[in-house]
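S.K.: Only the shape, not the letters, is given here:
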């Protein structure tokens, strides 16, 4: 590798507009899909690079960071950054950036889409038709949950949680939520939302429970056997946050035993692996982590990460680096 300009590693194929932007700053290597989902490969290759644009699937551990002697910044192609040891990065003087704000509308739309598909049994009905079983309209065919008048409980009332609540309100749903603290009273009033300090009581009162919280020590396996038993038997569970917020084995068991009414999941604890009992669970919609999958949003995510990388490599001060994370 030439040392005349910075070297930037992108761990998965991303929109070409983002790659072109980065090429104005340095030499860019875009890896093949799945090339950097192991610590071993990063340990081998990362010491050659000055900047890393990575995915949630990229394990940027303390061991990896210690080996990356030339690394100046890690920019995550995501809002979350639980795949990065931020504390170790800060100790080593390596900047860390994420990509908030640009996913909000796409994820709000997507959460509403999941709810509609799950509550009205779209997947099962389409498969019924494709299998050649549709012989005409049936008065008892694929009866689902009508959303008007139902209660949506949201755990994690950040930007995406509020975007989902806004859409659900348009469908006539009642909004309750649990958060570390209540949101701004004006926003709460606009959504006609009620705050619950106890997430278990929220689950007890929810016809639909949506997980929109970050993955932390407190939220790991937040949805466990006890919480699932508290939920109404007809209740639906939606997760577009992080897979490990749910104990997947327990959820699969609850779905098979009809403890709750159904689940729509976009994320999984050991992606890309999915718990085998979830694959066979009834009333379950499983999708491959596509909540932000619009052309506009994915390019915007990439550009935010690229702007952070460019700012660092150009030696700009911290207050001019977009979306810098510190702990």
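M.R.: Structure's in. What do you need? On a predicted model such as this, the values are computed, not experimentally measured, just so you know.

S.K.: Please count neighbours and contacts with C-alpha atoms only from this point.
M.R.: Fine.

S.K.: Residue 25: how many residues sit nearby?
M.R.: 18 (other C-alpha atoms under 10 Å).

S.K.: any idea how far the closest residue to it other than its chain neighbours lies from residue 249?
M.R.: What sits nearest to residue 25 in space, not counting adjacent residues and going by C-alpha to C-alpha, 6 or more residues apart in numbering, is residue 310, at 6.3 Å. Relative to residue 249, residue 310 is positioned 43 Å away (criterion: C-alpha to C-alpha, to the nearest Å).

S.K.: next, the one to line up against it:
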């Protein structure tokens, strides 16, 4: 007798190769038009699914999980961050949660470095000048930015992405400083020539570029509060490719407008996809639509990890990327 395939509900459109393999391996329900599911649609999905494959746009909170059917035993997240999933409620209901670590590291580090360069050298402003037809030719004082060679980079969160960024930063002549929950191994510090700051407050006051690379957890919500942002030097810039909730966005916006901080490069926002209208008016802010990991290779690699996690779980084994609450 043929074993029944598990019902896998996928909340967003995934790369074609991944969707094809999903259909081959499982009883998969795909999201063909790629519209984000409403809360009610998510509730209907968890009622019937054996496996749910959500993304960062899907809030799988206690209210949704309260409707989970008896067959839902795995949430195989398509993405690294799981702050949109109520891990405590999932655990209490016997639901395993997995994610897709490692595969987005290099892509996100590339984007972070690109934002550092873009803000420092005013690349987005220059591009807009050209498109508006307002460029009258080269001038010795036109579009002056700042060189990054010889500056200090402060990394908030020295995990995989933070370390990948540090390696790139060294190549651009930046000296690497970092704050982390735990100091990294001395071998890593030596490799990266990185200076550890136990006090985030002190690091913010001494660096020229601040990059946010830590996960969003209850402990890191508004980690860069208005008080901490005010510790940054007026010529400093802030780059965030992690999660918008880590930075007090209204405070950052006010400080950018008042020139208390020189610039910001943001790939994530506190209430995305909504963006503070005042941010949109600022020339010293480079804004991107959460595309830090948006490479074809990265998305396919993410999908393959999801497939492996589901197949391993269905076969009765512990999936390789099981998320353990408290160890994010």
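M.R.: Cool, the structure landed. Owing to the predicted nature of the structure, the values given are computational and were not obtained by experimental measurement.

S.K.: Give me the TM-score for these two chains.
M.R.: The TM-score (TM-score structural alignment, normalised by the length of structure 1) is 0.95; 321 aligned residues with a C-alpha RMSD of 1.3 Å.

S.K.: picking that back up, pretty sure the residue nearest to residue 25 of structure 1 is touching residue 22, no?
M.R.: Yes: the criterion here is C-alpha atoms under 8 Å, and residue 310 of structure 1 meets it with residue 22 at 7.1 Å.

S.K.: How about the secondary structure of the residue nearest the centre of structure 1?
M.R.: Geometric centre of structure 1, nearest residue: residue 241, 4.0 Å, by C-alpha atoms, centre = their mean. What DSSP: H, G, I helix; E, B strand; the rest coil gives for residue 241 of structure 1 is coil.

S.K.: In contact with the closest residue to it other than its chain neighbours, which residues are there?
M.R.: Setting aside the residues directly before and after it, residue 241 of structure 1 is nearest to residue 212 in space (C-alpha to C-alpha, 6+ apart), at 4.9 Å. Residue 212 of structure 1 makes contact with 154-158, 160-161, 239-241, according to C-alpha atoms under 8 Å, 6 or more residues apart in numbering.

S.K.: ok, so of these, who is nearest residue 265 of structure 1?
M.R.: Set against residue 265 of structure 1, the nearest of the contacts of residue 212 of structure 1 by C-alpha to C-alpha is residue 239 (5.0 Å).

S.K.: I'd like the distance between residue 25 of structure 1 and residue 129 of structure 1.
M.R.: 52 Å.

S.K.: hang on, I meant residue 44 of structure 1
M.R.: On the measure of C-alpha to C-alpha, residue 44 of structure 1 and residue 129 of structure 1 end up 50 Å apart.

S.K.: quick revisit: make sure the residue nearest to residue 25 of structure 1 is indeed in a strand.
M.R.: No: in this structure, residue 310 of structure 1 is helix, not part of a strand, as judged by three-state DSSP.

S.K.: measure the residue nearest to the centre of structure 1 to residue 216 of structure 1 for me?
M.R.: 11 Å.

S.K.: shared neighbours of those two, anything?
M.R.: By C-alpha under 8 Å, 6+ apart, no residue touches both residue 241 of structure 1 and residue 216.

S.K.: returning to what we had before: show me what the residue nearest to residue 241 of structure 1 aligns to in structure 2.
M.R.: Under the alignment (TM-score structural alignment), residue 212 of structure 1 maps onto residue 213 of structure 2.

S.K.: To what extent is residue 204 of structure 2 buried, counted in neighbours?
M.R.: Counted with other C-alpha under 10 Å, residue 204 of structure 2 comes out at 27.

S.K.: Please give me every residue in contact with it.
M.R.: 154, 210, 228-229, 231-233.

S.K.: ok, now with 10 Å
M.R.: Residue 204 of structure 2 makes contact with 153-156, 177-179, 197, 210, 224, 228-233, 236 under the criterion C-alpha atoms under 10 Å, 6 or more residues apart in numbering.

S.K.: before we move on, what about residue 20 of structure 2?
M.R.: Counted by C-alpha under 10 Å, 6+ apart, residue 20 of structure 2 has contacts 14, 28, 30.

S.K.: Next, it: secondary structure please.
M.R.: helix.

S.K.: same question, residue 245 of structure 2
M.R.: helix.

S.K.: What's the separation between it and residue 82 of structure 2?
M.R.: Applying C-alpha to C-alpha to residue 245 of structure 2 and residue 82 of structure 2 gives a distance of 13 Å.

S.K.: which residues are in contact with both of the two?
M.R.: 215-217.

S.K.: any idea which of those residues is closest to residue 206 of structure 2?
M.R.: Nearest member of those to residue 206 of structure 2, counting by C-alpha to C-alpha, is residue 215, at 22.9 Å.

S.K.: how about residue 286 of structure 2, what does it touch?
M.R.: 115-116, 118-119, 122-125, 239, 263-267, 279-280.

S.K.: Then residue 151 of structure 1?
M.R.: Residue 151 of structure 1 sits in contact with 168-169, 172-176, 202, 205-209, 235, where contact means C-alpha under 10 Å, 6+ apart.

S.K.: Now a ChimeraX select for only the buried ones of those residues.
M.R.: One line in ChimeraX is enough to select the buried ones among those; burial here means 16 or more other C-alpha atoms under 10 Å:
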select :168,169,173,174,175,176,202,205,206,207,208,209,235
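
S.K.: Since that was my last question, I'll sign off now.
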